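Participant: Kindly return the folded structure for what I paste below:
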Amino acid sequence: MKHNNDPATRPGFYMGIDIGSLSCDAVIVDDSLAIRGFSVVPTGARNTEAIRRATTEALNQAGLSNTDILATVSTGYGRNRVEEKLAAVTEITCHARGIIHLLPETRLLIDIGGQDSKAIRLGPDGRVTDFAMNDKCAAGTGRFLEAMARALEVDIDQMATLDEGAQENLTLSSMCTVFAESEVVSLIAGGKPINEIARGLNRSIASRTLSLVRRVAGDDLAVLPTAMSGGVARNAGVVQALSEALGTPVHVPGHPDLVGALGAALIARERSDRT
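Facilitator: Here you go, the predicted model:
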C-alpha cells in the first residue's frame, strides 16, 4: 500500500485493514473521519490475496486509488503481512477505538471473531482499562458456529434467526467443537426441534462468554453500557442470549465486523503527518 506525500491541502484518506482468521476487512475514512469505503472478504488460505482483494474493493467503492491513501494501519492476527503500513496495532486497541467512534457510551465491549473472544473494559475517556481473551479454544467463536451450521445442515447465515420460537432452556453440555457437533447430531436423531437446538447453542455461547466478561466487569456488569463487535455480532440469536445472560442490553453497531478495521483507519488518521 503506497502512501501519498502530497501537500496538506489535498484531501486525505486513511485505511484500516483487519486480517482475521475468517475474514479480511478494510475501511477507508477521510479527514472528517467519515467512512468512504469498506470491504469484507474471506481470508482463505492466502492472507496476501485477501488483503489485496479487500483493499481493492474498498478503494473502488470510495472511488480512490492507492496513491490517495496517506496512511494505513493494520490489525488482526495477520497484521504484519500488510506491506508499507504506517503501523501494526493490536486488535484490542483497534476495536476499542472503533466502537467508541460508533457507540461513544460503550464501557464494555465483547468481540467474538473467527477464532477467539475478547472482553474489553473502557474508561470514560474511551481508553482500554482491562481486557481478557479466550484464544486457546475455538468454542463459541465464528469457527464454532460454522461447525454447528454444518451439523444442523443449514447455511451459516440462517443461524442468526434459527432459534425463533424456541421455548426450552436447553444448554449443550460440551463447548468443544468436536463433542458439541456430536451432541447436536444426537439431539437431531432424538427428534429435538432445530430451533430448540439453535437456542441451546446460543445459550451455551452466552454462558461461556459470561465467564470471560466477568473477569473484566466484576460487580459492575449490570451497569456498564455494553456493545458487541465481530462477525458473530450479526447473529441475533447469540446477541439476545448474551443480553439475557449478562442481564443488560447488548448494543450492536450497523457493521459489527468492521469495527476493528474502522479503529485501525481512525488510528491511521491520528498518526499521520496531517495531524
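
Participant: Could you use CA atoms for every contact and neighbour count after this?
Facilitator: Will do.

Participant: Now do the contacts for the closest residue to K118 other than its chain neighbours.
Facilitator: Closest residue in space to K118, ignoring its immediate chain neighbours: M133 at 4.5 Å, by CA to CA, 6 or more residues apart in numbering. When contacts are counted by CA atoms under 8 Å, 6 or more residues apart in numbering, M133 touches 116-119, 212.

Participant: So S39 versus V216, what's the distance?
Facilitator: S39 sits at a distance of 31 Å from V216 (criterion: CA to CA, to the nearest Å).

Participant: of the two, who's got more company?
Facilitator: S39 (22 against 19; other CA atoms under 10 Å).

Participant: Counting by contacts, list what the host helix or strand of the more buried one packs against.
Facilitator: The secondary structure element spanning S39 is strand 35-42 (assigned by DSSP states H and E). Contacts defined by 3 or more CA pairs under 8 Å, 6 or more residues apart in numbering; DSSP states H and E place strand 35-42 against strand 23-30, helix 47-62.

Participant: Another for comparison:
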Amino acid sequence: MLYGGIDVGAQSVKAVIFDGKKIIGNKSVVTEKEADAAAKEVFEDLLTELQYRAQDVGKVFATGCGAGEVSFADKKSSEQICAARGGRWLVPTARTVVDLGAEGCRVMKLGPNGAMEDFANNAKCASGTGSSIELGAVYLKVSV
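Facilitator: Modelled structure (predicted):
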C-alpha cells in the first residue's frame, strides 16, 4: 500500500509518497497559495511525476501549520510527532530531532524505543530561523 504525506508550512508545501518501507518520491514547492489548493497541486504533481493516481494511495497524512485546511487528508498530526517519527525513520539511533521551519524551530527528545519523550518550540523572537538559514545558504552557495 502507498501512503501520502503533506506538510503545509508557512513558506512551502511538501509532499511525499511512501510504500511503508521506502520513500518513492517527494516534492517541495514554495507557494503563496491557500493551503488546501497548494497541497492538492503539489500532491497531484508528485503523483503525476511518479505515474500514480490518487486512488493508488491508501491514506494521506497532513502536518504543518496548514494541516487543518488539507481537505483530502485522512489524518492530521502535529509537527512535533511527524518530525520525531521521520527523524527516527531516517536515523534509527537518533535521540534528538531538530526541525527548522521558515517561521519556527522545534527540538524533540526521543527515548530508546524512538517515542517522543519531550519537545520544545522556539520563542517568538527566534521566528524566521529557517528562512535565515536558507538565505545564508544562497550566499554561501550550499544546499539545505
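
Participant: Tell me where the stretch 101-250 of structure 1 has helices.
Facilitator: Applying DSSP state H, counting those that start in this stretch to the stretch 101-250 of structure 1 gives helices spanning 142-152, 177-189, 194-217, 236-246.

Participant: returning to that earlier point: what does the residue nearest to K118 of structure 1 align to in structure 2?
Facilitator: When structure 2 is aligned by TM-score structural alignment, the residue opposite M133 of structure 1 is N121.

Participant: Its match and L47 of structure 2: what is the separation?
Facilitator: Between N121 of structure 2 and L47 of structure 2 the distance is 33 Å, computed by CA to CA.

Participant: Take the contacts of M133 of structure 1 and map them onto structure 2. Which survive?
Facilitator: When the contacts of M133 of structure 1 are mapped onto structure 2 through the alignment and contacts are counted by both residues aligned by TM-score structural alignment, their matches' CA atoms under 8 Å, the preserved ones are 116-119.

Participant: Compile the residues you listed into a markdown table and extend it with columns for neighbour count and distance to E183 of structure 1.
Facilitator: Rendered in a markdown table, the data for the kept ones among the contacts of M133 of structure 1 read as follows (neighbours: other CA atoms under 10 Å; distance: CA to CA, whole Å):
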| residue | neighbour count | distance to E183 of structure 1 |
| --- | --- | --- |
| D116 | 20 | 22 |
| S117 | 25 | 23 |
| K118 | 24 | 26 |
| A119 | 26 | 28 |
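
Participant: how about the residues you listed in JSON lines, adding distance to R97 of structure 1?
Facilitator: Formatted as JSON lines, those follow (distance: CA to CA, whole Å):
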{"residue": "D116", "distance to R97 of structure 1": "19"}
{"residue": "S117", "distance to R97 of structure 1": "17"}
{"residue": "K118", "distance to R97 of structure 1": "15"}
{"residue": "A119", "distance to R97 of structure 1": "14"}
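
Participant: So which of the helices and strands packed on strand 35-42 of structure 1 is the most surrounded?
Facilitator: When neighbours are counted by mean count of other CA atoms under 10 Å, the highest per-stretch mean among these falls to strand 23-30, a mean of 27.
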